[in-house]
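> predicted model and sequence below, questions to follow.
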Amino acid sequence: MPIRIPDALPAAAQLESENIFVMTEYRALHQDIRPLRVLILNLMPTKIATETQIMRKLSNTPLQVEVDLLRTKTHEATHVSAGHLETFYRTFDDIRDIHYDGLIITGAPVEQMPFEEVDYWPELCQIMDWSTTHVHSTLHICWGAQAGLYHHYGIQKYDLPAKASGVFEHYLVKPQSPLVRGFDDRFYAVHSRNTDVRREDVEAEPQLEVVAVSDEVGLYIVKSTDSRRFFVFGHPEYDTDTLRLEYERDVKRGLNPQVPAHYFPGDDPTAEPRNVWRSQAQLFYTNWLNYYVYQTTPYDLARAGEEH
C-alpha cells in the first residue's frame, strides 16, 4: 500500500527509485478512504536521511499513511537547509490541535547529556504530554526511547563503558506479542548509542513489559501494557551504510572509535558491510502500524488519544 508524502520532498524520488509505492497528495485526495495520519518528530541532525529511512519502513501498510514532519522550535538545526525545514516541517504550535493515529519520536545525538540540559527538553516534554491526549500510538526510537521512559515512568539512563555500536543478535522475551509476529527466534538489529536503560528497572515498572533483548547490549523492544507506547533501543530504520558513515565521521573527528561489532565482514572497516537486519526492521514497523495503529485507532480521528 502507498505512503503519502508531499510531492516535492527529497525522499520521494529515492523511495520511488526503490519501487516503493509513493502516492502524491493530488492522487490521495481523490480516494475516499481515510489515511492513517502519522507524525514524525525528527530529532536527528541528518534529517533528510532519517526521513527517507523511516518513510521506507512505513510504506508497507494496510492503508495510505499520511506523514507530517515535526521539528523542535527551541533548537536550530545546522545539518539541513532552512528552506527544507520551512517547506516540509511543522512546529508544535502548528499541530497542537491536531489528532494523529501514530507518532514516531526519533533518536538524537545528545545521549551523554542529562535530559534536563538538552536545549529542547521542555518542548519535548510538552510534546510527549500532548501525545497522551492527541495520539493513539507512539513509537520512541533510541534516545527517544530513553527520553520517553524517563519522562513517563522516571526510569534513568546510564553511561556505557564503551559505545554500543554494531549489529547484535537478539531473542524474544514475549514471542506471543503481535509486535514481533513473524520474527525469527533469533534475529539481528542495529544499535548505536552511548547510554543504556537497565532491564531490571523496566521490569520493576508494572506498566511496562519487555518484548526483546540481546545478551550483548541489553534491551531492544519495550512496550506499555496498554499498548499505547513503544520503545525500541536500536535503529531498525538504519540503511546498510549508516553505521559505516557514523564510524568514518568519528574517525575524521579523531575520536578513535571502535569498529562497529559484527558489522563489517571480518571486522575489517574496508570491507563492504552486509545488511542482516532489513527484514526484521520492516516487519517491526509493519506490525506496529497494523496491530497497534490501523486495527485499533478510532475512525473518528478527533478521538485519537482516548482510552480504548
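Arrived safely.
> okay, CA-based contacts and neighbour counts for the rest of this
Will do.
> S59: how many residues sit nearby?
By other CA atoms under 10 Å, the residues close to S59 number 22.
> check which helices and strands the longest strand belonging to the chain sits against.
The strand that spans the most residues within the chain, counting by DSSP state E, is strand 158-172. Counting by 3 or more CA pairs under 8 Å, 6 or more residues apart in numbering; DSSP states H and E, the packing neighbours recorded for strand 158-172 are strand 186-196, strand 208-214.
> tabulate those strands in CSV, adding columns for distance to H308 and mean neighbour count.
Below are the helices and strands packed on strand 158-172 laid out as CSV (distance: least, CA to CA, whole Å; neighbours: other CA atoms under 10 Å):
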stretch, distance to H308, mean neighbour count
strand 186-196, 31, 22
strand 208-214, 17, 20
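> can you put those strands in TSV and add distance to Q280?
Formatted as TSV, the helices and strands packed on strand 158-172 follow (distance: least, CA to CA, whole Å):
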stretch	distance to Q280
strand 186-196	7
strand 208-214	12
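> for Y285, find the nearest of the ones you listed.
strand 186-196 (13.2 Å; CA to CA).
> what's next to the closest one, contact-wise?
111-112, 142-143, 146, 157-160, 162-172, 233-236, 238, 243, 276-277, 280-281 (CA atoms under 8 Å, 6 or more residues apart in numbering).
> next, count neighbours for V135.
Residues lying near V135 (other CA under 10 Å) number 28.
> apologies, that question was intended for A162.
For A162, the neighbour count with other CA under 10 Å is 11.
> how about the contacts made by it?
Contacts for A162 (CA under 8 Å, 6+ apart) come out as N194.
> quick one: it from N256, how far?
To N256, A162 is 12 Å away according to CA to CA, to the nearest Å.
> picking up where we left off before, now the contacts of strand 186-196: which count as buried?
The neighbour-count test (16 or more other CA atoms under 10 Å) applied to the contacts of strand 186-196 identifies 111, 142-143, 146, 157, 163-172, 233-236, 238, 243, 276-277, 280-281 as buried.
> also this one, for the comparison:
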Amino acid sequence: MPLNLPDKLPAIEILKKESIFVMEDLRASTQDIRPLKILILNLMPLKISTETDLLRLLSNSPLQIEIEFLGLSTHTPKNTPIEHLMSFYTNFSSIKNRYFDGMIITGAPVEMLEFEEVNYWSEMTQICDWARTHVTSTFYICWAAQAALYHFYGIKKYPLDKKLFGVFKHKVNDPSFPLFRGFDDEYYAPHSRHTTLKAEEIKQHNDLTILSESDEAGVYIATSRGGREFYVTGHSEYSPLTLHNEYIRDKEKGMDNVAPPLNYYKNNDPTQPPLVKWRSHANMLYINWLNYFVYQATPYNIHDITLLGNL
C-alpha cells in the first residue's frame, strides 16, 4: 500500500519520478483501511529534502501510512519557505490530544550547544514526554537521540576531536532482535556529527539496550521500553548525495580542516562519485520498525495506546 500524503507536498512529485507509489488525501479517503498514523517532527534545516528522504524509506512497505508533519512553535526555521511550513506543518497544541502509531524525530544542527541552551529545548522535552503516552513507538535520529537519552536518562554527549563524517561499518549485538530481520552480519550507515555517546553510560541503565555498534562510530542504535523508543545516532535516511552536499557546504563556509567523508567516495577520492553502501540497510531498518514495533504493536483503537505500558 502507498503513503497517504498531504496534497501538493513537494516530495510527491520527486517520489513519483522514482516510481514510488504515493496516494494523496482525496484518493486515500475512498479506501476502507485504518492507515498507520506516523508523525514526523522535522528539525533539520533543509526540511523538504529531509521529508523526501524519510518518505522514500517509509514508502517501501505494504502498509498504508498516513503522514503528518510537526513543527515547533518556539523556533522559526530559516531555510524553508514559510509558505511550505504553513501548508504542511502543524504545531504541538493542535495534536497534543491525539494519538499516533509511530513518530520520527529528526536530528538538528544544534549539537555544539548544551541541551538547555537550545532555544526550543523546553518544547522538545514536552514533546518527548507526550510521545511516551500518545505514540506506540518513537524513532529518535542523531541529535534527537542524544537529546532524548539526556532528557530521560541523564546521559551526556561528548565532543569529538574531529567530526565523525562518512559511512561506517556496524555490527548487530543481537541478530534475533526483530529490528534486524534480514540484516547481514555487517552493514553500513552514514554518520555526520561532532559529538558522541559513551556506551558505558548507556549500559548503566537497565532499561536501555545497545542493539548495534561500530568500531569507528561507536553506539549506533539503542532501545528502551520494549521497543517503544529507538535511539539512532546515524543517518540511515540520507540520500546518496547528502554527505557530499554537507562537505561542499562546509568547505564553502571556510571551515578549518574540512576532511572529505570517509568510506563514501570511490577510492576515498572526492572527485569520484559516492559509492552507496547503506541503501538496503536503511530500507530494512524502517520496514522492520514499521512492521514489528508499530503495526504489530499498536492497538486497532488508536486511543488505547495509553494502555500499552511497556511492550
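Nice, I can see it. If you're wondering where the values come from, they're calculated on a predicted model, not measured in any experiment.
> what's the TM-score here?
With the length set by TM-score structural alignment, normalised by the length of the first structure, the two chains reach a TM-score of 0.98; 308 aligned residues with a CA RMSD of 0.9 Å.
> buried set for the helix ranked longest in the second structure?
The longest helix of the second structure (DSSP state H) is helix 121-134. Burial within helix 121-134 of the second structure, assessed by neighbour count using 16+ other CA under 10 Å, is assigned to W121, M124, I127, C128, A131, R132, T133, H134.
> find the residue at the geometric middle of the first structure.
Compute the mean C-alpha point of the first structure, and by CA atoms, centre = their mean the closest residue is I141, 3.9 Å away.
> list the residues that contact that one.
I141 of the first structure is in contact with I104, I105, T106, G107, F231, V232, F233, G234, H235, counting by CA under 8 Å, 6+ apart.
> so who does the last one touch?
With contact taken as CA under 8 Å, 6+ apart, H235 of the first structure is in contact with I141, C142, A189, V190, H191, S192.
> tell me the secondary structure of it, please.
coil (DSSP: H, G, I helix; E, B strand; the rest coil).
> show me where the first structure has its strands.
For the first structure, the strands defined by DSSP E cover 3-4, 22-23, 36-41, 65-70, 89-90, 100-105, 135-141, 158-172, 186-196, 208-214, 218-224, 229-232.
> among the ones you listed, which is nearest E272 of the first structure?
Set against E272 of the first structure and scored by CA to CA, those come closest in strand 158-172, at 14.0 Å.
> and A147 of the second structure, how many neighbours?
The burial count assigned to A147 of the second structure is 27, neighbours taken as other CA under 10 Å.
> can you tell me the closest non-neighbouring residue to it?
Closest residue to A147 of the second structure apart from its sequence neighbours, by CA to CA, 6 or more residues apart in numbering: F115 at 6.9 Å.
> so that neighbour is in contact with Q146, correct?
No: in this structure, F115 of the second structure is not within contact of Q146 by CA atoms under 8 Å, at 9.2 Å.
> sorry, back to before: and the strands of the first structure: which comes nearest P265 of the first structure?
Closest of the strands of the first structure to P265 of the first structure is strand 158-172, at 11.5 Å (criterion: CA to CA).
> what does the closest one correspond to over in the second structure?
Residues 158-172 of the second structure are matched to strand 158-172 of the first structure when aligned by TM-score structural alignment.
> the matching stretch vs the first structure, average distance?
Per the superposition on the first structure, stretch 158-172 of the second structure and its aligned residues are separated by 0.5 Å on average (mean CA distance after the TM-score superposition for the first structure).
> for that stretch, what is the distance to the chain centroid?
Mean-position distance between stretch 158-172 of the second structure and its chain equals 17 Å (CA atoms, centre = their mean, to the nearest Å).
> now do stretch 233-245 of the second structure
The chain centre lies 11 Å from the centre of stretch 233-245 of the second structure; the measure is CA atoms, centre = their mean.
> mind listing what H99 of the first structure touches?
Shown in contact with H99 of the first structure (CA under 8 Å, 6+ apart): H134, V135, L301, A302, R303, A304, G305.
> ditto for H140 of the first structure
Counting by CA under 8 Å, 6+ apart, H140 of the first structure touches I104, I105, T106, G107, G148, R229, F230, F231, V232.
> my read is that the fourth one contacts C142, right?
Yes: at 4.8 Å, G107 of the first structure counts as touching C142 under the criterion of CA under 8 Å.
> M23 of the first structure: how many residues sit nearby?
Counted with other CA under 10 Å, M23 of the first structure comes out at 21.
> I figured it hits P2, correct?
Yes: counting by CA under 8 Å, M23 of the first structure touches P2, with 5.7 Å between them.
> so which bit of the first structure is stretch 20-38 of the second structure matched to?
On the first structure, the counterpart of stretch 20-38 of the second structure by TM-score structural alignment is residues 20-38.
> quick one: buried residues of that stretch?
Buried residues in stretch 20-38 of the first structure (16+ other CA under 10 Å): I20, F21, V22, M23, T24, A28, P35, L36, R37, V38.
> before we move on, what about stretch 107-114 of the first structure?
G107, A108, V110, E111.
> what do you get for stretch 267-280 of the first structure?
P273, N275, V276, W277, R278, Q280.
> can you tell me what sits against that stretch?
In this structure, residues lying in contact with stretch 267-280 of the first structure by CA under 8 Å, 6+ apart are 167, 183, 187-190, 236, 240-241, 244, 259-261, 263-265.
> cool, and stretch 80-94 of the first structure?
Taking CA under 8 Å, 6+ apart as the rule, stretch 80-94 of the first structure contacts 6, 9, 45-48, 68-73, 127.
> a markdown table for those residues, including distance to G218 of the first structure?
Converted to a markdown table, these look like this (distance: CA to CA, whole Å):
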| residue | distance to G218 of the first structure |
| --- | --- |
| P6 | 38 |
| L9 | 36 |
| P45 | 26 |
| T46 | 26 |
| K47 | 27 |
| I48 | 29 |
| D68 | 32 |
| L69 | 30 |
| L70 | 30 |
| R71 | 30 |
| T72 | 30 |
| K73 | 33 |
| I127 | 28 |
